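# I'll drop the sequence and a predicted model, then ask my questions.
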Amino acid sequence: IAASLALASTDLTGNGLQEQRFLQRDRASVYTKPDNTKNQSALLNLTGSRTVSDSLTISGDAFWRTLKTKTLNGDLNDESLTESIYQPSAGERAALAAAGYTGFPTAGETAANTPFPSWRCIANGLLNSEPGEKCNGLLNRSSIQQREGGLSGQAAWTTPVPAGESRLVLGGGYVVSDVKFNQSSQYGYLTPDRGVVGISGPGAFADGTQDSENADDARVTLSGTTSTASLYISEHLPLTSTLTLTASTRYDRTKVETRDALNPGGGPGSLDGDHTFSRLNPALSLVWKASDAVTAYAGYTEGSRAPSVIELGCADPENPCRLPNAMAGDPPLNQVVTKTVEAGLRGNVVGWRWSAGLFRADNHDDILFVADDLASYGYFKNFGRTRRQGAELSADGALGPIDLGFHYTYLDATYETAEEVGGAGNSSNDTGPGFEGDIEISPGDRIPLIPQHVLKANAGWAITPKFSLNGDMIAISGVTARGNENGEHKADGVYYLGPGKTKGYAVFNLGAEYRPTERVKIALQVNNLFDKDYETAAQLGATGFTDSGAFIARPFSGPIVDGERPVRSATFYAPGAPRSGWVSVRYSF
């Protein structure tokens, strides 16, 4: 019997993406603020096993996990970018004066003389009129409470057979989780330091009550429960002294319930829902030991995943949501089914372990987030098919006192079904430069944010029995930006300021370990040894700032299409971590 308990508490600041122009000037800069996420988690795990007889072993485990997350994010309100948000009208000036405000302009406020406008935002909050259009900032708050617990157990029998010993395993499990989610959005205005100041008044919050045809209700008060019952059986059977067959099947039945406290009862916009998913997933593999140095393997597996509460709560194209924190009404999604084929060779030659393999995994009804015509909004939907295929090579061994390892993965991740999705921020959209049109995804287009090449290398040197050094390198090719699903985005320096992908990079890490006694270990670790600047992800989107850092609405006077003006878009990056280091001391009792 073994038990473990893990507790964690984090307070993270600056988690958002940064626009390329400002990231180039200052790697520590943020696009807007505040940007804070606080997490508290606990995990209790208990495992046990018992040998009943020479041929029977039983085992099981139980766990309980909790997670609490709170976020406060100051964001740019994209809806303000095409609006007239500078000079207050007569009615707005009257509302400001009645509320005791002074110093607001009576005439002449423009983008040229007001880099950070606020008066129309404040006034529309007081009037509960159009703060969603006149405020260039949002304060988004959310809280999530998750609890999950589960039990599983299995029995394994071994039986002599002519070619060796077979192993039959029967098992099952049950996991249940619940989540409570709350979100609100408060209108505000941007300050010169990119902060967002929230406004007050009847229209301060995005609750759908504003006197505007585009009034947005961003409130969410949702609870959900997911339960999964599983049964599985597997047989490991030696067919000959060199050939082994493994066959298995697993049945999962998942029930997902969501309850909307703001809009109960189902219907348009409601998050209420009851969904059940079930599937039997088989697997089959063969392993052939060709010699003491070479083993060949081949296999086929199927797996499935039921949609999560969040995915089911944001699946209606008529009610798109803002990720990661918002949801909307939920037509049912299908569960994802993955079918995988793999084959390869592995072995051991003069002390070196090596392997080479090929794989192909096709996801049917893959669940992906699709951008909506409304900037920063979207919804989850099932795609017909996506594919991830490639090759893996690895080798581990030693040269004298130095241990070495090399691992390479080639991964071709593509869409295999044609699809039309929102193209805001993409230069190839079908409406025109600067507008929020659609783009066409074709079979063979690459899935964003998945690198095609990954190379890892590591080395360790035991200089003395008590002192050792270790180092590793990871090199990753560039990835396609989210929003460039068709791979056709190109910067033009006018409407579009950045490329549609990231650059590749390599990062080196170095560590040292010293053991003064058998019970004490002192370790030093330095990550990103050469302080390499790199980006791990990218996204296309509208930008609200000039080269000098001033906010600007309506950056172009025209053309006007369906009452909308074009906006400027850029590439937003997730910067990689700079050089960091720490020292740790461990004592073993």
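Great, that's in hand.
# going forward, measure contacts between C-alpha atoms and count neighbours the same way
Fine.
# nearest residue to the middle of this protein?
What sits nearest the mean C-alpha location of the chain, by C-alpha atoms, centre = their mean, is P324, with 8.7 Å.
# quick one: contacts for that residue?
Neighbour list for P324: empty [criterion: C-alpha atoms under 8 Å, 6 or more residues apart in numbering].
# ok, now how distant is the nearest residue to S223 once chain neighbours are set aside from L404?
Using C-alpha to C-alpha, 6 or more residues apart in numbering and skipping the chain neighbours, the partner closest in space to S223 is K180 (4.4 Å). From K180 across to L404, the span is 47 Å (C-alpha to C-alpha, to the nearest Å).
# same deal with V220?
For V220 relative to L404 (C-alpha to C-alpha), the value is 52 Å.
# same thing with D531?
Look at D531 and L404: by C-alpha to C-alpha, they are 24 Å apart.
# neighbour-wise, which of these two wins?
Per other C-alpha atoms under 10 Å, whichever of D531 and L404 has more neighbours is L404, with 19 against 14.
# residues contacting that one?
D396, G397, A398, A457, N458, A459, G460.
# let's bring in a second model and compare:
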Amino acid sequence: MRGNRALLLTSALVLPGVIMIGGADAATHRHPVKARHASHANTMLAQSASPSPAAPVASSAQTAQMQAPTKTQPVLPAPQSETIDVIGITPLMGTGISREKVPSSVQVLTDKDLLRYGHPDLIQAMDGQLAGVNMDSASGNPYQPTMIMNGFEASPLQGTPQGIAVYMNGVRFNQAFGDTVNWDMIPTIAIKKMEVQTANPVYGLNALGGSVNMRMKDGFNTGNLVEADLSGGQYGQIQANGQFSHKWRDWSVYVAAREEHQEGWRDLQSTDIQNLYSDLGYKHGNKEFHANLVMANSTLNGPGTSPIQLLQADPAAQFTAPNAIGNKYLMFDLKQGIDITPTLHFQALEYYSYFQQLVSNGNAPNDSPCNDGTGLLCQSPGNYSTSRNGATIPAYLGSNPYSYNELDDQTTNTNSYGATFQEISTHKLFGLKNNEVAGFSFNGSQTMFSATSYIGGVTPLTRSFIGPGVVLDESGNVPVRVGIQNNYYGIYGSDTLSLTDRLSLTVAGRINIADVNLSDKMGGDLTGNHHYTHFNPSAGLTYRFTNWLSGFASFAENNRAPTPAELSCASPQDSCSLANFFVGDPNLRQVITHTYEIGLRGHVNIGRGALVYEGSIYRTNAQDDIAFINSVTLNRAFFQNVGDTRRQGAKLHLAYNTDWWTVYLNYTFNDATYRTTYVESGGSNPQADANGNLTIRPGDRLAGIPKDKLTGGADFRLTPKLTFGANFVLQSGQYLYGDEANLTPELPGFFTVNLHGTYQITKNLQFFAQVSNIGNRRYYTYGTFSPANSVYLWQVPNATNPRAYSPAMPISGYGGLRLTF
């Protein structure tokens, strides 16, 4: 999101080279270290462009490059993002090549994009300003979305097969146990630039659909700054952000903090988040050093999906409770860089992180009173429920099955550590310009995972779990306590050779080695050692046809190893509850993808403005894809290789910018299908066959992925102090999770519009506001099936429809003040 000075040019499907909007381009190939330092002081400029009077004070480096506005003609600001002609080619900072030489789709969000609607918001920026991306919310909490990019997912929820590699300042951010991505732990205000790339093997495991690389702020790239904002609005929303940056001589310091609370628009929905980020930097001569500290704490209550008949009676209702996740995160890293010669640079990164997650999840019970007159609880007829030491469990709440509820608790404690070393050379090869990178990475972790399930009672209206809470022993499913050690090694290299002034060739490759060792601490069958190795190559070409049009084409191979969560829940005999329980089972095969992409990008001056454009088409074929599929046991599922899948589609970005206004448009088409036949249990899907199964056939679409998405918006300068903007999201329907055979109607598509604006009260004080979903449309971003007939719904006592949705936020608004010095 872009706010303040940067009201123009969405999401940075950016121009080749250094773009002067309304001027000439200067697509120069620079030394990566010098380019990185130079980019901190440059901005995209427009002819006659000026900083917005409605914006906070720019840094001195930015201000020096801006022209003063005239008194007679107010102008809209040009995109005041930092120059982004250099794009990272590895997760580490300072490794990059000219944008026009990258042979694949690259999108960039800057710190100004994240401020577009007021306070910093990474999730809304990704959803509204990136082509090829959409977000859903299975948990029902707005800070726990699943990001779907090019048909692959990055989610905070266990049970989601992860296919996107995420990095923060070069540190792998996918958590070790399930490769999950916890967006709530990211200090959004401290993000300087976020690069989103299509599949590139250099980014390591999980980069099947691409990578997200967040480059954070420091005192050198931010300058002297003191800033704080406070905002509040509907549903008990209140947020405070602050950042401090200072540079003196060879030293710099940057500190940012965030506090956020939201009560939510549904029953038992709430959010509490605290983030802290700091950077201490030193730069002298040919050396640079940074020490970073990240701290995060959150408590997220998400009501999840609710049966549609329940939502029709009460749009705020939740199905079963509690649904709470508590996260704690600590990360410390050191980065060093040194210029060995004018054309040779060396970088190193070392880090340690600690992650703790507590999950408390109320579910419809698998246990109910037996019908054989024994007065006991059963999992199925003749299969008695047992507690510790095999003791049977009395039906202590009577014979009414609706009197019972289940609570699933899990704890994950992970200590992670690692290092990356790489060299960068810009020495000419055969007399041609050349940029070469080679490196080694290690990511290790030790995790202790435990899980326990309880049978208890239920409150009538909210269906929340209450005591007595008898521990369940489900024949190996629960309880669980397992120790896990992950060791991931990578050896990689990339080389971009300028064959001519217009034509460039890039070749890259990476060897991924993964060791996953499990040790059952309760004497069960979890113990096992798993080893995976794969070499991933890539190659691509870029060609500059004219000053306003470039083309690219590429091929990339990527892999991901099964996670500990997947390896320990991989058979129908011992399936697990979503995000909770795991047992030892056969090996899963690693997923291998082959991605082909071709596209065009460029910019051209038209009239008094500039048109920016990028479009691409892609196809990714996945071999031995992993899915979380239904088990014959109700509310249980397991991971399985399901054969081949295919994601193919197109992405298009257009933006037109003038001194007075800007308009942008992003279109995404994604056709994600299965290419192999397999059979799974139908679960609660009403279209299951007579045996209770679903047969998935080639051509059936993957669940949860809409085919079409269109986003866009416009911003206007109404007066020198007042700005106003609007944006929209139009998204087609998608098949429900649990309907991989495409037998039931799709989750309905939706259209929603948001408004935003700013008013500069004084030079240092700004007011900002946003109104979301102005039409108060009732729509849903996620759908699945729930056993509505296994839980008594007081609001809808005769409910029979198992379709369950996660409602999006109704109309809402907030406003705030930002103080900048």
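Structure received. What you see is a predicted model, and the numbers here were worked out from it, not measured in a lab.
# returning to what we had before: check the contacts of L404 of structure 1 and tell me the two furthest apart.
A398 and A457 (13.1 Å; C-alpha to C-alpha).
# what's A290 of structure 1 aligned with over in structure 2?
Matched by TM-score structural alignment, A290 of structure 1 corresponds to F545 in structure 2.
# wait, that match touches R502, no?
Yes - F545 of structure 2 lies in contact with R502 (C-alpha atoms under 8 Å); the separation is 7.4 Å.
# nearest to N486 of structure 1, of the contacts of L404 of structure 1?
Ranked by distance to N486 of structure 1 (C-alpha to C-alpha), the contacts of L404 of structure 1 are led by A457 at 32.7 Å.
# distance-wise, check the closest one relative to T409 of structure 1.
12 Å.
# burial count for H284 of structure 2?
11.
# and it, what pairs with it in structure 1?
Match for H284 of structure 2 (TM-score structural alignment): no aligned residue.
# in the stretch 251-400 of structure 2, which spans are strands?
251-262, 270-284, 287-301, 306-307, 323-341, 344-363, 368-369, 377-380, 383-384 (DSSP state E, counting those that start in this stretch).
# who wins for proximity to N443 of structure 2 among these?
strand 344-363 (9.3 Å).
# mean per-residue distance, that closest one versus structure 1.
For strand 344-363 of structure 2, the mean distance from the matching residues in structure 1 following superposition reads 2.4 Å, by mean C-alpha distance after the TM-score superposition for structure 1.
# which part of structure 1 matches that strand?
Counting by TM-score structural alignment, strand 344-363 of structure 2 falls onto residues 56-75 of structure 1.
# contacting residues around the residue nearest to S223 of structure 1?
Going by C-alpha under 8 Å, 6+ apart, K180 of structure 1 touches I144, Q145, Q146, T221, L222, S223, G224.
# my read: S211 of structure 2 touches V166, true?
Yes - at 5.8 Å, S211 of structure 2 counts as touching V166 under the criterion of C-alpha under 8 Å.
# state the number of residues packed around W660 of structure 2.
Look at W660 of structure 2: counted by other C-alpha under 10 Å, it has 20 neighbours.
# what's next to stretch 28-46 of structure 1, contact-wise?
Contacts with stretch 28-46 of structure 1, where a contact means C-alpha under 8 Å, 6+ apart, come from 1-19, 22-23, 61-76, 194-196.
# wait, R93 of structure 1 touches N124, no?
No - the criterion here is C-alpha under 8 Å, and R93 of structure 1 misses it with N124 at 10.1 Å.
# compare those two (neighbour count), which wins?
Remark: of R93 of structure 1 and N124, N124 carries more neighbours, 30 against 20, as counted by other C-alpha under 10 Å.
# roughly how far apart are the more buried one and T32 of structure 1?
Between N124 of structure 1 and T32 of structure 1 the computed distance is 22 Å (C-alpha to C-alpha).
# strands along the stretch 301-450 of structure 1, start to end?
Using DSSP E, counting those that start in this stretch, the strands of the stretch 301-450 of structure 1 run over 321-322, 336-349, 352-371, 377-399, 402-415, 419-422, 438-441.
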